[in-house]
Each structure stands twice: as C-alpha cells, then as structure tokens.
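Undergrad: what's the 3D shape of this:
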Amino acid sequence: MFTGIIETMGTVSQLKEEGTNLHITIASSLTAELKIDQSIAHNGVCLTVVSLNEDSYTVTAIEETLQKTNLQYLTVGANINLERCMQMNGRLDGHIVQGHVDQTAVCVLKKELDGSWEYRFKYDGSKGNVTVEKGSVCVNGISLTVVNSAADEFSVFIIPYTHEHTNLKDVDEGDAVNLEFDIIGKYVARLVSTGYTG
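TA: Predicted coordinates for the structure are as follows:
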C-alpha cells in the first residue's frame, strides 16, 4: 500500500525489451536503501525491484502493465515519480493508494496561475471510473484533490512544492498520465452498478 506522497524522482537510465516485457533501469538516490523483491510505485505503478547496482536499480513491466499505463511512453532521461510502500506505523499523509493504475488520461489543460498551476485531465468515462468534487485521485502516483469534476474529466491545482518535486512539471497538454481512482469510490460505484441493496 502507498500514500501518494512522492519521496523523490528517479531518472530512467536504460530501457531494455525482452519479449513483451520492458526492463526499466532507474538512477535514484533511494537505490542504496533498496533490496531485491521490494515494491516501489513508479508513476503510481507498483513494480518489484529485480536487480541493484551502485546508484541504480531495475524493475520489469509486463505487457499488460505497459498497455494500461504511461510506462509504455518512457524514454531514457525521463523523470519518474517514486514512492516506497507505506510502513505500518507511518502516517497516511495522502490517501490509500494501491499502486494499481486504473487507466490513463490525457492532459487537456496546463495553466500557470499566480503561484500555482491548474491541470485538467480527460479520460475514458466508459470504464466506470468516477471522481467527486474534493475527493482524492492519484495522478502519476501523486495524491491530489479533485476540483471541477465531470463525467470524464477533472482538474487539480498544484502548489509550487509539488510542481517542483514531481514530474508533473514535465507534463504538457497532450501527454498521458496514470490514474488510480479512490478505492472507496470504486467499491461504491461497483455496488451501485450491480444494484446491490445490502
């Protein structure tokens, strides 16, 4: 389980295809603290560390993960948001995040305001995922508050700290981001769609 509070950014240093899998090597200040088999969220995608070097580590994304996330668009040199799994005695500063991306969205607006940034994202509403005003959503692994919620799009406002310390600063209009919708909201939506009455 994760919280959506990004610890640091890593830099993609190598991409290697093997069959339908993609091995992603990331240079990161966290490397010295990692171990094989550890789970880390990469742009919100939970992946397992499979090898370690002095200043970098490697994870593997399978075809299904690549098809459902923006990891398929990674390039060498790209920044990637990183978060290690939550410790049981840690504070839940963001919200409950599983590291299971539901779908991608496209940035349709990036607007610099007086001291903040507005981003608007559009996604395929036919998949049954929803946002609610002032609810939580995970964008590229970042726990954010929803504003201007609609059936297939929503906005978020980003403070300078988040803009500087995550890869949202690299996201432009037309770029894909990973979305993980609030787990409680997903259960409620599923119960409503099946007509569950308790």
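Undergrad: From here on, just use CA atoms for contacts and neighbour counts.
TA: OK.
Undergrad: What is the helix or strand containing residue 50 packed up against?
TA: Using DSSP states H and E, residue 50 maps to strand 45-52. Other helices and strands packing on strand 45-52, by 3 or more C-alpha pairs under 8 Å, 6 or more residues apart in numbering; DSSP states H and E, are strand 39-42, strand 56-61.
Undergrad: What lies in contact with the last one?
TA: I take that to be strand 56-61. The contact list for strand 56-61 (C-alpha atoms under 8 Å, 6 or more residues apart in numbering) reads 21-28, 31, 47-52.
Undergrad: Strand 45-52 and that one, what's the angle between them?
TA: Using axes from the mean of the first three to the mean of the last three C-alpha atoms, to 10 degrees, the inter-axis angle of strand 56-61 relative to strand 45-52 is 130 degrees.
Undergrad: The structure of the following sequence is requested for comparison with the preceding one:
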Amino acid sequence: MFTGIIESLGLVRNIVKEGENLHISIECDFTSELKIDQSVAHNGVCLTAVDITDNIYTVTAIKETLDKTNLKHLKINDKINLERAMILGDRLDGHIVQGHVDQTAVCTEVIEEDGSWVFSFDYDSSLNNVTIEKGSITINGTSLTVVNSKKNSFSVAIIPYTYEHTNFHTFKNGSVVNLEFDVIGKYVARLLEK
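TA: You can find the predicted model right below:
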C-alpha cells in the first residue's frame, strides 16, 4: 500500500533484458535502507527489490507489468518516481494507492501558468476506467486531483514542489505515463456493471 506522495527521484543505471523480463537497476538516496524482498513503487508500479549493491538496487518487471505500464520505455539515466510502502500508523497524505497500474496515458499538453503547470492526458476509455472532477488519480505514482474530467481525457494542476521533486518536469507532448485510477471508483464502476 502506498500514498502517492513521491519520496525520491531515482536514476535508472542499468537495464538487462532476460527472456520477457527486464531487470532494472536504480540509484537512489534510500537504497541503503532497503532490504531484499521489499516493495517500492516505481512510477507507480509496485516492484520487489531483488538485489542491492552499494547505492543501486535492482527490480524485475515481467511481461504482464511491461505490457500495462511505461516501464518498457525506460532508458539509462531516466528519472523515475519512487515511493516505499506505507508504514502502518503513518499519515495518509495522498490517497490509497495500491501500486497496481491500470493503464497508460499520453501527455497531450503542458501549459505553464504563473507559478504552476497544467498537464493534460488522453487515455483509452474502452478499458472502463473513469475519472471524476476533483477525484483522485495516480500518475507515475504521484497522487493528484483531477481537473477537466472528460470521457477519455483529464488534466491535473501541478505545484512547483511536485514539478521539481517528481519526474513531471520531464513530461512533454507524447510522454507515456502510468495511471492508477481511484480504487473506490473502480469498485463502484464494477458494481454498476452488474
């Protein structure tokens, strides 16, 4: 379980393909605190640390994960949003985030305003995921509030702190991002289908 409050930006240091899997090695400032088998959200994708060497740890993304996320697009030196699992009893500063990406979206517009940014995204609505105005959405693991909700698109407003401390400052038109829709909304949508 995660909160969607990004803890650190990691740097991708190595990518090794093995069969359908990718072994992704990441350098970050909390590597020394990790243990093998610990869960970390990577751009919102919950992955398990399988190796730790000095200040670099490695995770493995399997085909199912690669098919549904933007991790297949990672390159050496890319910045990646990181969050360790929530500690029971801690504040829930974002919203309930499972680390299970529902689908990807494409950034269609970045508007710089006076002191903030508005990012717009398109996604495939045929997968039955929905956003609602002022509802929660997780983009690359970052807990955000939806604005301008439409059937297959939405926007989010980003404050300077989030812009600087997540990989939002690397997004441009065409950037592919991971989406995790609000878990309560997903259950309601499923119930309405029945």
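Undergrad: about what we covered before: got a list of contacts for the strand holding residue 50 of the first structure?
TA: Residues outside strand 45-52 of the first structure that contact it (C-alpha under 8 Å, 6+ apart) are 31, 35-41, 57-61, 69, 98-101, 141.
Undergrad: out of the contacts of strand 56-61 of the first structure, who's nearest residue 163 of the first structure?
TA: Nearest to residue 163 of the first structure among the contacts of strand 56-61 of the first structure: residue 28, at 18.8 Å, using C-alpha to C-alpha.
Undergrad: Out of the contacts of strand 56-61 of the first structure, which is nearest to residue 181 of the first structure?
TA: Among these, and counting by C-alpha to C-alpha, the member closest to residue 181 of the first structure is residue 47, at 18.3 Å.
Undergrad: burial count for the closest one?
TA: Using other C-alpha atoms under 10 Å, residue 47 of the first structure is surrounded by 20 other residues.
Undergrad: Now the longest helix seen in the second structure: buried residues?
TA: When the second structure is parsed with DSSP state H, its longest helix is helix 183-193. Judged by neighbour count (16 or more other C-alpha atoms under 10 Å), helix 183-193 of the second structure contains these buried residues: 183, 185, 186.
Undergrad: before we move on, back to that, by neighbours, which of the contacts of strand 56-61 of the first structure wins?
TA: Counting neighbours by other C-alpha under 10 Å, the top entry in the contacts of strand 56-61 of the first structure is residue 26, with 27 neighbours.
Undergrad: Now it. Nearest residue, chain neighbours left out?
TA: Excluding the flanking residues, the one nearest residue 26 of the first structure by C-alpha to C-alpha, 6 or more residues apart in numbering is residue 12, at 4.5 Å.
Undergrad: Give me the aligned partner of residue 73 of the second structure over in the first structure.
TA: The equivalent of residue 73 of the second structure in the first structure is residue 73 (alignment by TM-score structural alignment).
Undergrad: Check the gap between its match and residue 91 of the first structure for me.
TA: 33 Å (C-alpha to C-alpha, to the nearest Å).
Undergrad: likewise residue 163 of the first structure?
TA: Using C-alpha to C-alpha, residue 163 of the first structure is found at 22 Å from residue 91 of the first structure.
Undergrad: Who has more neighbours out of those two?
TA: Ranked by neighbour count (other C-alpha under 10 Å), residue 163 of the first structure and residue 91 place residue 163 first, with 15 against 9.
Undergrad: helix/strand/coil for the more buried one?
TA: For residue 163 of the first structure, the assignment made with DSSP: H, G, I helix; E, B strand; the rest coil gives helix.
Undergrad: To which residue of the second structure is it aligned?
TA: Using TM-score structural alignment, the equivalent of residue 163 of the first structure in the second structure is residue 163.
Undergrad: Nearest spatial neighbour of the most centrally placed residue in the second structure, chain-adjacent residues omitted?
TA: Ranked by distance to the mean C-alpha position of the second structure (C-alpha atoms, centre = their mean), the top residue is residue 140 at 2.0 Å. Spatially, and ignoring its direct neighbours in sequence, residue 140 of the second structure is nearest to residue 43 (3.8 Å; C-alpha to C-alpha, 6+ apart).
Undergrad: Aligned to the one you found, what sits in the first structure?
TA: Aligned counterpart of residue 43 of the second structure in the first structure: residue 43 (TM-score structural alignment).
Undergrad: burial measure for that match, as a count.
TA: Residue 43 of the first structure: 29 surrounding residues under other C-alpha under 10 Å.
Undergrad: those strands in the second structure, which residues are they?
TA: Ranges of strands in the second structure, per DSSP state E, are 8-18, 21-27, 39-42, 45-53, 56-61, 79-84, 103-112, 117-123, 136-139, 142-147, 153-158, 176-181.
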